[in-house]
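S.K.: Can you look at this prediction? I've put the sequence above it.
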Amino acid sequence: MYNPSSFAIEDLSELQQQILGTRLAMLVTHGEQGLQASHIPLLLEPADGANGTLYGHLAKANPQWKDLQNGDEALVIFAGADAYVSPAFYPSKAEHGKVVPTWNYVAVHAYGSAEVFTDAERLHTLVSALTDRHEANRAEPWKVTDAPADYIDGMLRAIVGFALPIERLQGKRKLSQNRAAADVAGVREGLAASPDAQDQILAQLMR
């Protein structure tokens, strides 16, 4: 990821918050079948003073897990809010007209080599934790144990789990930091006035 220093996220806690706040990540690998990508929910297990470990699973029918098994480096992308920035937002447009469109966004890239596993107990723990996380805000959360045990056993046999210790993290927060203060304010106000929820989130991040 091209990441000028003015946009780089260096704080580990901020990087981890972006990971935790991303509901669906993109796992990218390269192997015998070339580049492959899957969109999957992941869990982050933080570690004091370290990047932490990501946990997830793939369908056994998805050949991408074999790339992980081979020990090759994988990339996991956690995309945050994004918004188109119109030149019309910049007060400097009226002054000299030397402005072009751009895009503001937040993203974190995590890199590491994974360990795959098919142990039923470990998989059960993983899918239970994923389920509990995403059911937490429901009035009556569904639990893995709500389904028949033999049915869950069969579902577990159809997936492959993985643990990916994060070897390096790269974060980018592109929020018009390279513009003059008046232009930054113009972008913030323009996005805040938009009916689009993503635009409004970006405006909040720029405050």
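M.R.: In hand now; what should we look at? None of these values were measured; they are calculated from a predicted model. Numbering: from 1, shown residues only.
S.K.: Every contact and neighbour count from this point should use C-alpha atoms.
M.R.: Fine.
S.K.: Now the spatially most central residue of the chain: which helix or strand?
M.R.: Geometric centre of the chain, nearest residue: residue 78, 1.6 Å, by Cα atoms, centre = their mean. Taking DSSP states H and E as the definition, residue 78 sits inside strand 74-85.
S.K.: And that strand, how far out from the chain middle?
M.R.: 7 Å (Cα atoms, centre = their mean, to the nearest Å).
S.K.: Quick check: which helices or strands does the helix or strand harbouring residue 129 pack against?
M.R.: Element membership for residue 129 (DSSP H and E) is helix 120-135. Packing partners of helix 120-135 (3 or more Cα pairs under 8 Å, 6 or more residues apart in numbering; DSSP states H and E): helix 149-156, strand 159-165.
S.K.: from those, which stretch is densest packed?
M.R.: Per residue and on average, the most neighbours among these fall to strand 159-165, with a mean of 21 (mean count of other Cα atoms under 10 Å).
S.K.: And the helix or strand following that strand, what's buried?
M.R.: Using DSSP H and E, the helix or strand that follows strand 159-165 in sequence is strand 168-174. By 16 or more other Cα atoms under 10 Å, the buried positions in strand 168-174 come out as 169, 170, 171, 172, 173, 174.
S.K.: this is the other structure I want to compare:
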Amino acid sequence: MYNPPAFREERPEALRAMLESARLALLVSNGAEGVPEASHLPLVLAPEEGPHGTLYGHLARANPHWRGLAAAGRALAVFAGPEAYVSPSFYPSKAEHGRVVPTWNYVAVHARGPVEVFDDPARLRRVVERLTERHEAGRAAPWAVSDAPEEFVRAQLRGIVGVALRIESLAGKRKLSQNRSEADRAGVVAGLAASADPRDRALAEAMRGAGAAGAP
């Protein structure tokens, strides 16, 4: 990931928060004959396992990617945060000199490391439980794996394969107009916050939270 210093996020607590706030990851590995393989899947972080933590998830047994992961031995997990198109019309500097162009602001984290594939039923069940607990949290009546019949759960576990990525390196990027003037950054926040698209408003909030346009 191209990551100029102005956009680089290196604080461990911020990187962890970015990992945990992303709902869906893209897991990428080298495939046969140099063709990359990728799967979209939720991953949950076990921060206590390793210096940067370990990511857990699962793939359908019918998905050939798990065999590719086992063969490659390493993988990249990509987590995407808020993102939005930035129009030059947001910049006050457009009226001053017109030397502005469109861009795209976004938040992303890349996690790399060795990957393990496993199908131990007890370990798989814990992965599914951790993912469920995370995404059911906050619901009035959260669903639990134990709510389903035990025989049904065992059958479902036979249909999946677990994945564990031990994070060796993390690269975080917050491209939030840090390379623009304070006035232009404030213009971007105002323009995105006024959008009807909730994705634009989420990016505006990320810019406020990062201090890219001053205090909220």
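M.R.: Cool, the structure landed. Everything numeric in this text was worked out from a predicted model, so none of it was measured.
S.K.: The helix holding residue 129 of structure 1 vs helix 149-156, what angle?
M.R.: Helix 120-135 of structure 1 runs at 90 degrees relative to helix 149-156, counting by axes from the mean of the first three to the mean of the last three Cα atoms, to 10 degrees.
S.K.: Please tell me how far helix 120-135 of structure 1 is from the chain's geometric centre.
M.R.: Taking Cα atoms, centre = their mean, one finds helix 120-135 of structure 1 lying 19 Å from the centre of the chain it belongs to.
S.K.: how far apart are it and its match in structure 2?
M.R.: Following the fit onto structure 2, the mean deviation recorded for helix 120-135 of structure 1 is 1.0 Å by mean Cα distance after the TM-score superposition for structure 1.
S.K.: Could I get the full set of helices for structure 1?
M.R.: Along structure 1, the stretches classed as helices by DSSP state H are 12-21, 64-69, 92-96, 120-135, 149-156, 181-192, 197-205.
S.K.: closest to residue 40 of structure 1 out of those helices?
M.R.: Closest to residue 40 of structure 1 of these, according to Cα to Cα: helix 120-135, at 10.8 Å.
S.K.: Once aligned, what mean separation remains between the strand holding residue 78 of structure 1 and structure 2?
M.R.: Aligned to structure 2 and superposed, strand 74-85 of structure 1 gives a mean residue distance of 0.5 Å (mean Cα distance after the TM-score superposition for structure 1).
S.K.: Give me the buried positions along that strand.
M.R.: Neighbour-count burial for strand 74-85 of structure 1 flags 74, 75, 76, 77, 78, 79, 80, 81, 82, 83, 85 (criterion: 16+ other Cα under 10 Å).
S.K.: okay if I get these as a markdown table plus distance to residue 182 of structure 1?
M.R.: Below are the buried residues of strand 74-85 of structure 1 laid out as a markdown table (distance: Cα to Cα, whole Å):
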| residue | distance to residue 182 of structure 1 |
| --- | --- |
| 74 | 41 |
| 75 | 37 |
| 76 | 35 |
| 77 | 32 |
| 78 | 30 |
| 79 | 27 |
| 80 | 25 |
| 81 | 22 |
| 82 | 21 |
| 83 | 19 |
| 85 | 14 |
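S.K.: about what we covered before: could I get the contacting residues of the residue nearest to the centre of structure 1?
M.R.: 18, 19, 22, 24, 25, 26, 107, 108, 109 (Cα atoms under 8 Å, 6 or more residues apart in numbering).
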